[in-house]
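In: pasting the structure only:
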């Protein structure tokens, strides 16, 4: 596969404080603006795509996954826990485990795995080391803490068979690799370090796996997206015109990469900061997996 320097297009101009969690769902690109609690979409068939707001919560919204068999139904990592969102965006809380965290905390990025479970991380608002956790929501609605001692749990992504999970701990500068039992959802052994960024290289944020099993990682603070081979070695680095890329999503049928970015922490933001960017790439991704529970 040959990568060339590709033009980056601003699909949605800057304005989001912390755009994140981009996913392909039923022919549309769905993403969030975390701090404003908004869920938005871009339709794939729009000539000049205009974002449409699907829901707005009164708490931070970290990420969503579609609910199987429920059009416009979502499971969300939001506020201090995990909720189901009905068509009007009203949350029905499954659990709020971060209510018990001794430091003020919120949920962050999340994704459904191929077996239909929803995984989401958390973080302290002030970045307290070790205050973050990773949670798994099973199809029966039970929320289980799977890992603790993280700082900013970010970017969970799964291999196509669901047996490998990648998880970024942004503040630690690491992307972890975990073996997952696809039947039970239990981790097989402890997480291993897949990639470790050096000082000054930025922080790993959102991730996604492409059709060749390679991992794409948004690098906050470096204005980069990196593609890694399944053995961890770096294959390609793509520069984007915004210092804080936050999530990456590959179109499932077209050769396009979508990147969300943040204005948060940028002294002199441009139209590319707090935006949705697109880049032509020679590889595709897959549509988002669904949570296989039911709206109550």
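Out: Arrived safely, thanks for sending. The model shown is predicted, which means the values in this text are computed figures rather than measured ones.
In: Could you use CA atoms for every contact and neighbour count after this?
Out: Fine.
In: can you list contacts of stretch 125-132?
Out: Residues outside stretch 125-132 that contact it (CA atoms under 8 Å, 6 or more residues apart in numbering) are 101, 103-106, 121-124, 148-153, 171.
In: Run the chain-centre distance for it.
Out: With CA atoms, centre = their mean, to the nearest Å as the basis, stretch 125-132 stands 18 Å off its chain's centre.
In: What residues of it count as buried?
Out: Residues of stretch 125-132 classed as buried: 128, 130, 131, 132 (neighbour count, 16 or more other CA atoms under 10 Å).
In: and that stretch, how far apart are its ends?
Out: Stretch 125-132 has an end-to-end distance of 10 Å (CA to CA, to the nearest Å).
In: what's the answer for stretch 205-216, then?
Out: The straight-line separation of the ends of stretch 205-216 (CA to CA) is 10 Å.
In: Need the contact partners of it.
Out: For stretch 205-216, contacts defined as CA under 8 Å, 6+ apart pick out 20-21, 109, 154-160, 166-170, 217-220, 225-230, 245-250, 283-286.
In: Just the ones of those residues in strands?
Out: Among the contacts of stretch 205-216, the ones falling in strands (DSSP state E) are 20-21, 109, 154-158, 166-169, 217-220, 225-228, 245-250.
In: who touches stretch 225-243?
Out: Residues from elsewhere that reach stretch 225-243 (CA under 8 Å, 6+ apart): 3, 5, 8, 194-195, 213-224, 245, 248, 261, 266, 270, 272-273.
In: Please check these and keep the buried ones.
Out: Among these, those classed as buried by neighbour count (16+ other CA under 10 Å) are 8, 194-195, 214-224, 245, 248, 261, 272-273.
In: wait, is residue 116 part of a strand?
Out: No. Going by DSSP: H, G, I helix; E, B strand; the rest coil, the assignment for residue 116 is coil, not a strand.
In: Use this one as the comparison:
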């Protein structure tokens, strides 16, 4: 199974694809450029500066508008990306930035971090409650990446890239806490690349983008590999999300980070495939 390129290289470090069901549009972040790219039209992308060196994650707000995780905190925007307000920073160390996250089924927004130099154990996951209060949900991570929940909210799935694993937690929706961490998938040395961003389908399958591997791999609830989606022409496949009217298209972001200027001219583009399963609607931030 292969993905096809559907946009020009619209990002330098493409990440965080998110299907906006209200606007029926694909949103991606150009993470280290501090920009959101609106792909309502693949031929006419629109870029929005978020007022920060980093745009890490974007989600819809239940009250209207959007929330973006930026370099050190969270910012609220209206539908056209005019700033509503910035929340107090959760990070104070200039050597650490926010990186990847999402919303749980109960309306909380989570975002993990990483050190700019990928210092082992320096990262964490931060929890933003609907009332705007923040707290630390998990510590001791290195490169905090894919974060997803089961449909009933009882399980959470997580990628800390350096572990080369997909882990599963028992999740307490009452207080947004993670418990009993254990490996679901351990990536063998024979697999190219490292696990990065991740999304979940309606059957509970986890689609994991492999940075340095040029592919997205699907694992079922037992951790078994059930599908491999090749992304031709690029090495750094960074994240994936289901979108389209029926949530039956898998969109994949890619990156030019760490590449020579003359290598992989398609890197930074968005790719797509119809893998034969549907995704689930991304939960909103309830704040």
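Out: Yep, it's here. Every value quoted in this text rests on a predicted model; they were computed, and no experiment measured them.
In: Can you pull the TM-score for these?
Out: Superposed pair, TM-score by TM-score structural alignment, normalised by the length of the second structure: 0.91. Supporting alignment: 280 aligned residues with a CA RMSD of 1.8 Å.
In: returning to that earlier point: pull out the buried members of the contacts of stretch 205-216 of the first structure.
Out: 20-21, 109, 154-160, 166-170, 217-220, 225-228, 245-250, 283-286.
In: Spell out the residue ranges of the strands in the stretch 51-200 of the second structure.
Out: Along the stretch 51-200 of the second structure, the stretches classed as strands by DSSP state E, counting those that start in this stretch are 55-60, 66-70, 74-77, 83-86, 96-103, 109-115, 123-128, 134-141, 144-149, 155-160, 165-172, 177-186, 194-200.
In: Is it possible to get CSV of those that adds distance to residue 42 of the second structure?
Out: Formatted as CSV, those follow (distance: least, CA to CA, whole Å):
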stretch, distance to residue 42 of the second structure
strand 55-60, 18
strand 66-70, 21
strand 74-77, 22
strand 83-86, 24
strand 96-103, 24
strand 109-115, 27
strand 123-128, 32
strand 134-141, 35
strand 144-149, 25
strand 155-160, 29
strand 165-172, 31
strand 177-186, 34
strand 194-200, 21
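In: closest one to residue 11 of the second structure among those strands?
Out: With CA to CA, the closest approach to residue 11 of the second structure among those belongs to strand 55-60: 11.8 Å.
In: Could you tell me where that closest one falls in the first structure?
Out: The aligned range for strand 55-60 of the second structure in the first structure is 61-66, by TM-score structural alignment.
In: Repeat that for stretch 116-127 of the second structure.
Out: Residue span in the first structure matched to stretch 116-127 of the second structure, by TM-score structural alignment: 125-136.
In: and which of the buried residues of stretch 125-132 of the first structure is nearest to residue 84 of the first structure?
Out: The closest of those to residue 84 of the first structure turns out to be residue 132 (CA to CA; 21.7 Å).
In: And that closest one, how far from residue 156 of the first structure?
Out: 14 Å.
In: Same check on residue 263 of the first structure?
Out: 22 Å.
In: Go ahead and name everything in contact with stretch 182-189 of the first structure.
Out: So stretch 182-189 of the first structure is contacted by 115, 117, 146, 161, 162, 163, 178, 179, 180, 181 (CA under 8 Å, 6+ apart).
In: The last one matches what in the second structure?
Out: For residue 181 of the first structure, the aligned position in the second structure is residue 172, judged by TM-score structural alignment.
In: Next, count neighbours for residue 161 of the first structure.
Out: The tally of other residues near residue 161 of the first structure (other CA atoms under 10 Å) stands at 11.
In: Now the counterpart of it in the second structure: closest residue in space that isn't a chain neighbour?
Out: In the second structure, the residue matched to residue 161 of the first structure (TM-score structural alignment) is residue 152. Nearest residue to residue 152 of the second structure, sequence neighbours excluded (CA to CA, 6 or more residues apart in numbering): residue 105, at 7.7 Å.
In: and the corresponding residue of the first structure for that neighbour, how many neighbours does it have?
Out: Using TM-score structural alignment as the criterion, residue 105 of the second structure maps onto residue 114 of the first structure. When neighbours are counted by other CA under 10 Å, residue 114 of the first structure registers 19.
In: What's the separation between residue 114 of the first structure and residue 166 of the first structure?
Out: Look at residue 114 of the first structure and residue 166 of the first structure: by CA to CA, they are 14 Å apart.
In: intersection of neighbour lists for those two?
Out: By CA under 8 Å, 6+ apart, residue 114 of the first structure and residue 166 have these common neighbours: residue 158.
In: wait, isn't the match of residue 105 of the second structure in contact with residue 292?
Out: No. Contact criterion CA atoms under 8 Å: residue 114 of the first structure and residue 292 do not qualify, at 9.7 Å.
In: Aligned counterpart of residue 282 of the first structure in the second structure, please.
Out: Counting by TM-score structural alignment, residue 282 of the first structure lines up with residue 276 in the second structure.
In: how about the nearest residue to that match, chain neighbours excluded?
Out: Residue 276 of the second structure sits nearest to residue 248 (CA to CA, 6+ apart), 7.1 Å away.
In: Okay, residue 42 of the first structure and residue 236 of the first structure: tell me how far apart.
Out: 27 Å.
In: what about the two, which has more around it?
Out: Ranked by neighbour count (other CA under 10 Å), residue 42 of the first structure and residue 236 place residue 42 first, with 21 against 14.
In: Quick one: residues contacting that one.
Out: Applying CA under 8 Å, 6+ apart to residue 42 of the first structure gives the contacts 28, 29, 30, 49, 50, 51, 52.
In: Neighbour-wise, which one of these leads?
Out: Counting neighbours by other CA under 10 Å, residue 30 leads those with 27 neighbours.
In: Tell me how many other residues surround whatever residue of the first structure lines up with residue 257 of the second structure.
Out: By TM-score structural alignment, residue 257 of the second structure lines up with residue 264 in the first structure. Using other CA under 10 Å, residue 264 of the first structure has 15 neighbouring residues.
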